[in-house]
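Q: any chance you could fold what I've pasted below:
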Amino acid sequence: MVSEIEKRAAGVAAFLAMHRKGAGFVMPNPWDAGSARILAEMGFGALATTSAGAAVSAGYRDGVAAVSRSLILENAAAIVSAVDVPVSADLEDGFGNTPEVCAETVRMAAEVGLVGGSIEDVTGGPEGGVYEMVEAVERVAAAAAAAREVGFVLTARCENYLVGRPDLSDTIARLQAFGEAGADVLYAPALPDIEAIRTVCAEVAQPVNVVMGLRAPFYTVAELQEAGVARISVGGSMARAAYGALERAAAEVFQAGTFGYVADALPGGELMGYMRGEALDKRD
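A: Predicted coordinates for the structure are as follows:
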């Protein structure tokens, strides 16, 4: 019988092997166990959590340091337990300022069964901003050392374009430094166009993740593959799409008193077909 340790090690190896320049595999972002089940059953080979989706599911805003590490890891653990594909996690800023906390977060993420996760260089809190280069690299280096200890695919994120610092040269320099510090995958959300994406992919040695669905312009999988992208995520966009459907359905009922939204709803039998059928150990 395969142990949980062996299962996770196999998942780490399989996940890392997916990251080839130009592979452009899509790694969608479920926000709970149910959405994870649907995505895995549809055939996606790997999934990643979304901090925005997890935050909203719990009734919190994202991006203002309102969500705790324990909440994010509990959400991730539920997703890991729901599917048989590798799961990576959005670990935000590592949930602390120091390199030691970033390393601790990586170890804790591995303990709940995650095969990988991302650490941002954003300083967190409502004011935003990014760490100075030296401090940012120290944080990635500590996380990477912990990742090597536990078997974990570390993604390092440069948040320049999300916090109003549209500096491609600095972004590339940061990503290169993160790669040299031991990150396995590099990621700069909200790059302005396909040429910037192509330049980043050409200038760094590690595989590059690009997010689609965050903000325009949007490119096809084929276009991103041609640019050299190894991995494509969708961030919180699928969660927002689901909540958008909820808002439209509620508005129809509240304002018009009609129930036409049901025509676009997933049939109950189909929805349940995606879910696990075994009974829980206990029923309260």
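
Q: contacts, neighbours, all on C-alpha from now
A: Noted.

Q: and the longest helix belonging to the chain, what does it pack against?
A: In the chain, taking DSSP state H as the definition, the longest helix is helix 133-150. Judged by 3 or more CA pairs under 8 Å, 6 or more residues apart in numbering; DSSP states H and E, helix 133-150 is in contact with helix 99-111, strand 153-157, helix 168-180.

Q: tell me which of those sits most buried.
A: strand 153-157 (a mean of 28; mean count of other CA atoms under 10 Å).

Q: relative orientation of it and helix 99-111 in degrees?
A: Interaxial angle of strand 153-157 relative to helix 99-111 (axes from the mean of the first three to the mean of the last three CA atoms, to 10 degrees): 130 degrees.

Q: to compare against the first, here's another:
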Amino acid sequence: MSLVDDFRALHRGRAPGDPLVLPGPWDAASARVFVDAGFPALATPSAGVAASLGYADGEVPPDEMFAAVARIVRSVSGAVPVSADIEDGYGLPPKELVERLLETGAVGCNLEDSSNANGALKDPREQAEWLAEVRSVAGGAVFLNARVDTFIKGVSDPGRAIERARLYVAAGADCVYPIGAPQEVLPELRAGIKGPINVGAGPASGSALRELGALGATRITFGPGLQIRATEALREIAAGLG
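A: From the prediction side, this is the model:
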């Protein structure tokens, strides 16, 4: 099987309490650490990569983001699939977006439904149409994770997230990511959404991550949490050198 086939297979048939845990490398060195630790796939965080490049989240020029993803993919030499957080697609036409993603060697991507330009939620039907274009261009070559930003934009009603998620799944998304969803609404999201659900978490024990799986998470990512934790550890080391 190809790496994208491997990646899709990792999302299928997972038992409750056994989520796919995807660490988020922010550079080549961290990617190698996670692969050496035995994780079967990786998912880059845009905020973590931004920090490694000296930018605030959302301010990385697309050329630099794609180059960073390519270095991460190259560093693991095809050992595991890599999915890339490419924010809201940088305003690129679907064909160019898919071409540039595949040039990095990544087999999946995370696409947000709020705008990098003004932070506003996009119209869900227009977003679904755009995702359908991305899917049409990519075919089966890209695992598409559609982020649902309602919770982080102050819309607390799980029903609104479910409505968007259903549109995105119908448009061809392989997985949906209701970022910022409170833990207590995960069973409702699980009941209302067909297909894999990505849940965000902070660095946590395996038992805590399994609990998220039992509540409805198919896979778990960490955003910039691991990069932040590593930076804190380095700060402590630096303080001890004085």
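
Q: coming back round to it: could the helices and strands packed on helix 133-150 of structure 1 go into JSON lines alongside distance to residue 131 of structure 1?
A: JSON lines is the format used below for those (distance: least, CA to CA, whole Å):
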{"stretch": "helix 99-111", "distance to residue 131 of structure 1": "12"}
{"stretch": "strand 153-157", "distance to residue 131 of structure 1": "12"}
{"stretch": "helix 168-180", "distance to residue 131 of structure 1": "11"}
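
Q: need the counterpart of residue 38 of structure 1 in structure 2.
A: Counting by TM-score structural alignment, residue 38 of structure 1 corresponds to residue 33 in structure 2.

Q: buried set for whatever helix or strand that match lives in?
A: In this structure, residue 33 of structure 2 sits in helix 28-36 according to DSSP states H and E. Residues of helix 28-36 of structure 2 classed as buried: 28, 30-32, 34-35 (neighbour count, 16 or more other CA atoms under 10 Å).

Q: find the residue at the geometric middle of structure 2.
A: Of all residues in structure 2, the one closest to the mean position by CA atoms, centre = their mean is residue 110, 4.6 Å from it.

Q: in a helix, that residue, correct?
A: No: counting by DSSP: H, G, I helix; E, B strand; the rest coil, residue 110 of structure 2 is not part of a helix but strand.

Q: who's in contact with it?
A: Contacts for residue 110 of structure 2 (CA atoms under 8 Å, 6 or more residues apart in numbering) come out as 83-87, 144-147.

Q: ok, now how distant is the residue sitting furthest away from the middle of structure 1 from residue 246 of structure 1?
A: Distance from the C-alpha centroid of structure 1 peaks at residue 257, with 38.0 Å (CA atoms, centre = their mean). Distance, residue 257 of structure 1 to residue 246 of structure 1, using CA to CA, to the nearest Å: 15 Å.

Q: again with residue 206 of structure 1
A: For residue 206 of structure 1 relative to residue 246 of structure 1 (CA to CA), the value is 39 Å.

Q: so for those two, which sits in the more crowded spot?
A: Each of residue 206 of structure 1 and residue 246 has its neighbours counted (other CA atoms under 10 Å); residue 206 has more, 24 against 13.

Q: map that one across to structure 2 for me.
A: Checking TM-score structural alignment: residue 206 of structure 1 goes with residue 195.

Q: residues touching its match, list them.
A: 169, 174-175.

Q: ok, now with 10 Å
A: By CA atoms under 10 Å, 6 or more residues apart in numbering, residue 195 of structure 2 lies in contact with 11-12, 165-166, 169, 173-176, 218.

Q: could I get the residues you listed in CSV, plus columns for distance to residue 103 of structure 2?
A: Shown next, in CSV, are those (distance: CA to CA, whole Å):
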residue, distance to residue 103 of structure 2
11, 24
12, 26
165, 28
166, 30
169, 25
173, 21
174, 21
175, 22
176, 24
218, 28
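
Q: from those residues, which is closest to residue 98 of structure 2?
A: Distance ranking of the contacts of residue 195 of structure 2 against residue 98 of structure 2, using CA to CA, places residue 173 first at 14.1 Å.

Q: pretty sure that closest one is touching residue 129, no?
A: No: Residue 173 of structure 2 lies out of contact with residue 129 (CA atoms under 10 Å); the separation is 11.3 Å.

Q: with adjacent residues omitted, what lies nearest to residue 143 of structure 2?
A: With sequence-adjacent residues excluded and distances taken as CA to CA, 6 or more residues apart in numbering, residue 143 of structure 2 is closest to residue 108, at 4.2 Å.

Q: which residue in structure 1 lines up with the one you found?
A: For residue 108 of structure 2, the equivalent position in structure 1 is taken to be residue 116, counting by TM-score structural alignment.

Q: same thing with residue 223 of structure 2?
A: In structure 1, residue 223 of structure 2 lands on residue 235 (TM-score structural alignment).

Q: go ahead and confirm its match touches residue 29.
A: Yes: look at residue 235 of structure 1 against residue 29 with CA under 10 Å: they come within range, at 5.8 Å.
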